[in-house]
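Visitor: What follows is a predicted structure for the sequence shown.
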Amino acid sequence: MDLTPRKKLKYLIIISLLVLSLRHQDYNIEAHNSDRVVNLPEQPSNPEVSHFSGYVNVNQENTRSLFFWFFEALSESPSTRPLVLWLNGGPGCSSIGYGAASELGPFRVAENGTRLTFNQYSWVQEANMLFLESPVGVGYSYTNSSSDLDNLNDSFVAEDAYNFMVAWFARYPQYKSRDFFIAGESYAGHYAPQLAELIYDMNKVKPKDSFINLKGFIVGNPLTDDEYDFKGILDYAWSHAVIPDNLYDTAKRNCNFKFSNWSEPCIIAMKTVFRKYEEIDIYNIYAPKCNTNSSSGASLFGAGDYKSPATKDWFKRVTWFEGYDPCYSNYAEIYFNRVDVRSSIHATRAVSRWKTCNNSILRTYNFTVSSMLPTYSKLIKAGLKIWVYSGDADGRLPVIGTRYWVEALGLSVKSEWRSWFHNHQVGGRITEYEGGLTLVTVRGAGHLVPLNKPEEALALFRSFLNGQELPSRP
C-alpha cells in the first residue's frame, strides 16, 4: 500500500504515541511492583489486602520526599470506589502511626508491637485509602536540607502535599479520574481545607494533565479558629466538671481569645485549666488514663516561661503532641522501628528512630494562620462537599468550640439538628447547612473518633461518600 507523506506522518505520530504510552505503562507497572508490600510482618492472612508504600519526591533541589502507604478498597468493585487522602495533625504526628495503624486502616498494631489485627471497621471497606506522612520530617519522610524543617508553615505543607498528589497520580494514573476526597483530624483542620483550596485554585490554571478531581473533604475534631476553639476549651472544661466555678470565672474575666497576646492573668488561668486536665485524658475525658511513663499532650502545659511570646504561642498551639493514648502509640513506635517492617514497606531511607510524633517539628513550626473560616467560606461557595465530625468526649478540641465556629460562618440551616442512630442507639447528632457543610457529632468518642467508635465512624464515612442519610430512627 502506497501511503501519502501526510498519511505516513499521521501513522508515525500514532505509533510514537503508542510507544510512549507503552513505556509509561511499563514504568507504572514497574513502580507498582516496587511499591507493592509483600510479607508485611504479622499481617493477617485473611482477608487479602492489596497495599503499596514508598517515597514520592516533592522537591528535586532539596531531595525532599514524602512517605505514603496506600491500600486498595476491599469492596467488591475497588475500581469504582473513590480515592481518599488521610492526614494526621500535630503538626508532626504520623498518619501511618495514627490513621493507618491505630484508627481506620485495615491493620492495627497490638500486643506491644508484636502483632497486627484486622480492623473490620476500616475505611478501606468504602474507599481506596492513601495515608501520607506530612510534613517533611514526620515519620519516614525526609529532606537533605535542614533549612526545610525551619521553614515549615501551613503554605509550605500545602504546597508539598499538592506536589505529592500530582506526582502520585502520575505514578498511579488509574486513580486520576476517581472522585478524590481529603480527610484528617486535629491539626488537619488546617491541612485539609488548605490543600483543598490549593487544588481548587490550581485546577483553574494548571494544564489538564495536572487536574485533580477534588469533590470535598471531611475533618474530625479539627483545629479551625483560635478564638472559638479556645473559648470552647474553657466552656467545655467547666460544663463537664473538670474545673471549678472560681477558675472558670477568673478565666472568663481575664481572657479575650480574639487576641493572640493573652494577658498575664489569662495565661495563669489557662495554665491552671490544662493542669487540671493532667489528672485525666484531655483527648477522651471519660476513658481510663494510660499510666505509663509517656507524657500526654496536656502535661506540656505544666512547664515553661509563659511570659515569653514564643513560648506563649507554643503554649497556645501544642495539643496533640503524643496523640490520644501513649499506650497504643508506643506499640506503633515499636512496630515501625522493626528492621523487617521497614524493609517490607520500603522505608529504606535512614531514620535514626521512627516516632509517632516528631516533637521538634511542633516546636519549630511557624503558625501563621489563626482562622480557617475564610477558607471554609470560599470552598463552600465553590460547591465542595464538606463534613465536620466531632467526638463529644474530646476536651482539647471540643464539640462546643466547633459549634461556635460553624455558627460564625453564618450559613442557613438546611436540616435541623437531630439525632442519628447506629445499632439501635443514638450515634450522635447531625445538622446540615445550605451550601454543602454538615456537622456531625459522635456520642462517647474522644479526639480520635475512628479509634473510640469505629462502627459509628465507618457509618458516617459511608454516609459522607455515598450521600446516604444517617438513620434518623433506631
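Guide: Looks like it arrived, so ask away. Residues are numbered from 1 along each chain as shown.
Visitor: can we go C-alpha only for contacts and neighbour counts from here?
Guide: OK.
Visitor: number of nearby residues for residue 76?
Guide: Residue 76 has 10 neighbours, counted by other C-alpha atoms under 10 Å.
Visitor: what about it, distance to residue 147?
Guide: 46 Å (C-alpha to C-alpha, to the nearest Å).
Visitor: go on, residue 112?
Guide: 35 Å.
Visitor: which residues does residue 137 contact?
Guide: Contacts for residue 137 (C-alpha atoms under 8 Å, 6 or more residues apart in numbering) come out as 92, 143, 149, 358, 361.
Visitor: helix/strand/coil for it?
Guide: Put simply, residue 137 is coil when judged by DSSP: H, G, I helix; E, B strand; the rest coil.
Visitor: likewise residue 419?
Guide: strand.
Visitor: Pretty sure it sits against residue 472.
Guide: Yes. Counting by C-alpha atoms under 8 Å, residue 419 touches residue 472, with 6.3 Å between them.
Visitor: Give me the more crowded residue out of the two.
Guide: Between residue 419 and residue 472, counted using other C-alpha under 10 Å, residue 419 has the larger neighbour count: 20 against 14.
Visitor: For that one, which non-adjacent residue is closest in space?
Guide: Leaving aside its chain neighbours, residue 419 sits nearest to residue 429 (4.3 Å; criterion: C-alpha to C-alpha, 6 or more residues apart in numbering).
Visitor: hang on, that neighbour packs against residue 444?
Guide: No. Using C-alpha under 8 Å as the test, residue 429 is too far from residue 444 to be in contact (11.6 Å).
Visitor: also this one, for the comparison:
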Amino acid sequence: MEFASRYLLRPSRICFPLLLLLAAAAAAAAAVAVPPVAQQEQDRIGRLPGQPHVDFAQYAGYVTVNASAGRALFYWLVEAPASAQPAPLVLWLNGGPGCSSVAYGASEELGPFRIHSDGMTLYLNPHAWNRVANVLFLDSPAGVGFSYTNTSSDLITSGDHRTAVDAYNFLVNWFERFPQYKQREFYIAGESYAGHYVPQLSQLVYEKNIGIQNPAINFKGFLVGNAVTDDYHDYVGTFEYWWTHGLISDSTYRILRIHCDNEVSEHPSGACMQALETADAEMGNIDPYSIYTLPCNDTGSLRRNLRGHYPWMSRAYDPCTERYSKMYYNHPEVQKALHANTTGIPYLWDTCSDTVGNNWGDAPKSMLPIYQELISAGLKIWVFSGDTDSVVPLTATRYSIDALKLKTVKNWYPWYDHGKVGGWSQIYGGLTLVTVTGAGHEVPLHRPRQALILFRHFLKNKPMPES
C-alpha cells in the first residue's frame, strides 16, 4: 500500500494500456447514430459466457458524456426480477480513484454473479442487491474499466469535478435511452473513494433538479460505505484504528499524531513519511482492507481451511477474487457479450487504472459541507462501515459524522440478524449510521447477507432490526 498517498485506498495496480485509446477512437469512428430507445435494445445482454439461468434482464454498453473529447462511460444494468418490480433504480460507484465498478461492485460484492476460480464460469450470488432494486454499475471516470476517452490527456487530468460532471451527463443521456426509468425512485451508492463521487454527484443532481416540477431523475438520497469523507478526520481516525487494533506501536502512533495530522495529504513531511513507512513495516503481511482475513498471496493450500480459521466468515469468501475478474473480463467472448471493446482491438482490461489514479487532480479536503447541504434538503442519507477495515476505518467515519454536530434521534444500539448481532446503528437528524461487524472494506463481499439486510432497510428508510 502507498500509505503516504492522499487516499490510502489502493494497492499498486498495473497501468491501463494506451491501446484503450486506439480502441476508443476506432469505436467512435465506427459508431452509427441510433435512436435512444432502439439503442436500449441493442444494449440487451443475451447471456454471458458461463452464466447460469436467471429471471432478470441485463443491459450493457456505452454512453457518450463528452462528444468533443470522445469520452464515453461503460455501464452494466442488472434489473430486478419481474416479481420485484416496480423497484427503485440504484447507481453503484466504486472508488480508487481509478477502480472499476464492474470489477468490484458487480463481480465480487453486490452483483448477481460471482466468478469461479477458473476465470471462465459464473455462479449466482444469493444476496445480490438486484433482488430488491434495479442496479446500475458505472465505470467512472473515463479510462477506468471499459470506459474510454479519445483524448489521451484525459487520463492524466482526471479529478473530482470532471468525474461528477461526466457522471451527471451519463445519467441524463442514460435516462433518455431508458425512459421507463424516468421518475422512478433513484439513489446513488458506493464505497471507498466513492465517498467523494457519491456526495458530489448527489449534489449536482439535486441542484440541477431545483425548480423542475417532475424531474426525469427522481433523486431520493444516497448510501456510502467505508467512505473517504474528510481529510483531517479520516487520518486521525485511521491512525487511532491502527493503534487500538494492535497494528502499530505506541511510539509510531505518537509520531503519526504529531507529524501527520495536518496537511499530510498535500505535503507530508519527512518525519510523517518515515512514520508511515514504519507503520507499514509494523503491520506486516496483512490484508489492510480486512485485517482478520488472509491476504490472497498467503492462501494457497490454506484456502480449504479458511472457514476453520475464521468460523464467522462465509464459505463464499475468497480473497483472490480480483484474479478471477482479470481472467474473465479479458476473454473476447465476454467483452462481446457485454458490448465492450467493440472494435475487437486487444488490450488488457484491469480492475484499476494506475494511470488515472496516480495522476488525480482536484479533490476537496472535505465532503461535510455537501452533507450539510443535502441533509438540509431532506434527502435520505445513510453511511455504513465494515469494522475490520484499516484503510477507511469505522473510527474515521465516526469522527466525520461527529463533526456534523447532528442531533441524535436514536442512540447507539445493536442490530440483529437471525438472533446474532449484525452490527450497531445510530440515527441522527438527517443521517443514519450502520456498522457491520466482521466486515472489511468491501462490506457486501465479507458480509453479503447482512449487507442485503442493510440495503433493504436503506431503501425503506427503516431502522435496522433490533431483534
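Guide: Looks like it came in fine. Just so we're clear, the structure is a prediction, and the values are computed from it rather than from any experiment.
Visitor: And the TM-score between these chains?
Guide: Superposed pair, TM-score by TM-score structural alignment, normalised by the length of structure 2: 0.85. Supporting alignment: 414 aligned residues with a C-alpha RMSD of 1.9 Å.
Visitor: hmm, back to that, what's the counterpart of the residue nearest to residue 419 of structure 1 in structure 2?
Guide: Correspondence of residue 429 of structure 1 to structure 2, assessed by TM-score structural alignment: residue 424.
Visitor: Select the longest helix from structure 2.
Guide: Longest helix of structure 2, by residue count under DSSP state H: helix 160-177.
Visitor: Show me what that helix is packed up against.
Guide: helix 36-42, strand 58-66, helix 194-209 (3 or more C-alpha pairs under 8 Å, 6 or more residues apart in numbering; DSSP states H and E).
Visitor: repeat that for 6 Å
Guide: helix 36-42, strand 58-66 (3 or more C-alpha pairs under 6 Å, 6 or more residues apart in numbering; DSSP states H and E).
Visitor: Same list (those) but as a markdown table, adding distance to residue 106 of structure 2 and mean neighbour count.
Guide: Listed next are those as a markdown table, based on distance: least, C-alpha to C-alpha, whole Å; neighbours: other C-alpha atoms under 10 Å:
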| stretch | distance to residue 106 of structure 2 | mean neighbour count |
| --- | --- | --- |
| helix 36-42 | 20 | 15 |
| strand 58-66 | 12 | 21 |
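Visitor: so residue 401 of structure 1 touches residue 228, yeah?
Guide: Yes. If you go by C-alpha atoms under 6 Å, residue 401 of structure 1 and residue 228 touch, sitting 5.2 Å apart.
Visitor: So for these two, which sits in the more crowded spot?
Guide: residue 401 (28 against 22).
Visitor: Name the SS class of that one, please.
Guide: helix.
Visitor: Map it across to structure 2 for me.
Guide: Per TM-score structural alignment, residue 401 of structure 1 is aligned with residue 396.
Visitor: Apart from its chain neighbours, what residue comes closest to that match?
Guide: residue 237 (3.8 Å).
Visitor: Can you tell me how far the one you found is from residue 355 of structure 2?
Guide: The value you get for residue 237 of structure 2 to residue 355 of structure 2, if C-alpha to C-alpha is used, is 29 Å.
Visitor: next one: residue 80 of structure 2
Guide: 35 Å.
Visitor: Settle it for me: which of these two has more neighbours?
Guide: Taking other C-alpha under 10 Å, residue 80 of structure 2 and residue 355 do not tie; residue 80 has more neighbours (25 against 21).
Visitor: The counterpart of that one in structure 1 is in what secondary structure piece?
Guide: Aligned counterpart of residue 80 of structure 2 in structure 1: residue 73 (TM-score structural alignment). Using DSSP states H and E, residue 73 of structure 1 sits within no helix or strand.
Visitor: so where do the strands sit in structure 2?
Guide: 58-66, 71-78, 89-93, 113-115, 122-124, 134-138, 185-191, 218-225, 380-386, 408-417, 420-428, 431-436 (DSSP state E).
Visitor: which one of these is the most hemmed in?
Guide: Most buried of the strands of structure 2, by mean neighbour count (mean count of other C-alpha atoms under 10 Å): strand 134-138, with a mean of 27.
Visitor: What range does that strand cover in structure 1?
Guide: Taking TM-score structural alignment, strand 134-138 of structure 2 hits residues 128-132 over in structure 1.
Visitor: The residue nearest to residue 396 of structure 2 corresponds to which position in structure 1?
Guide: That one, residue 237 of structure 2, aligns with residue 232 by TM-score structural alignment.
Visitor: Run through the residues that contact residue 63 of structure 2.
Guide: 72, 73 (C-alpha atoms under 6 Å, 6 or more residues apart in numbering).
Visitor: Map it onto structure 1.
Guide: So, by TM-score structural alignment, residue 63 of structure 2 is matched to residue 56.
Visitor: do residue 98 of structure 2 as well
Guide: Under TM-score structural alignment, residue 98 of structure 2 pairs with residue 92 in structure 1.
Visitor: Can you give me the neighbour number for that match?
Guide: Neighbours of residue 92 of structure 1 (other C-alpha under 10 Å): 28.
Visitor: With residue 151 of structure 1 instead?
Guide: 13.
Visitor: when you align them, which residue in structure 2 goes with it?
Guide: Under TM-score structural alignment, residue 151 of structure 1 pairs with residue 157 in structure 2.
Visitor: Skipping adjacent residues, who's closest to the residue nearest the centre of structure 2 in space?
Guide: What sits nearest the mean C-alpha location of structure 2, by C-alpha atoms, centre = their mean, is residue 94, with 2.3 Å. Once flanking residues are discounted, residue 94 of structure 2 sits nearest to residue 101: 4.9 Å by C-alpha to C-alpha, 6+ apart.
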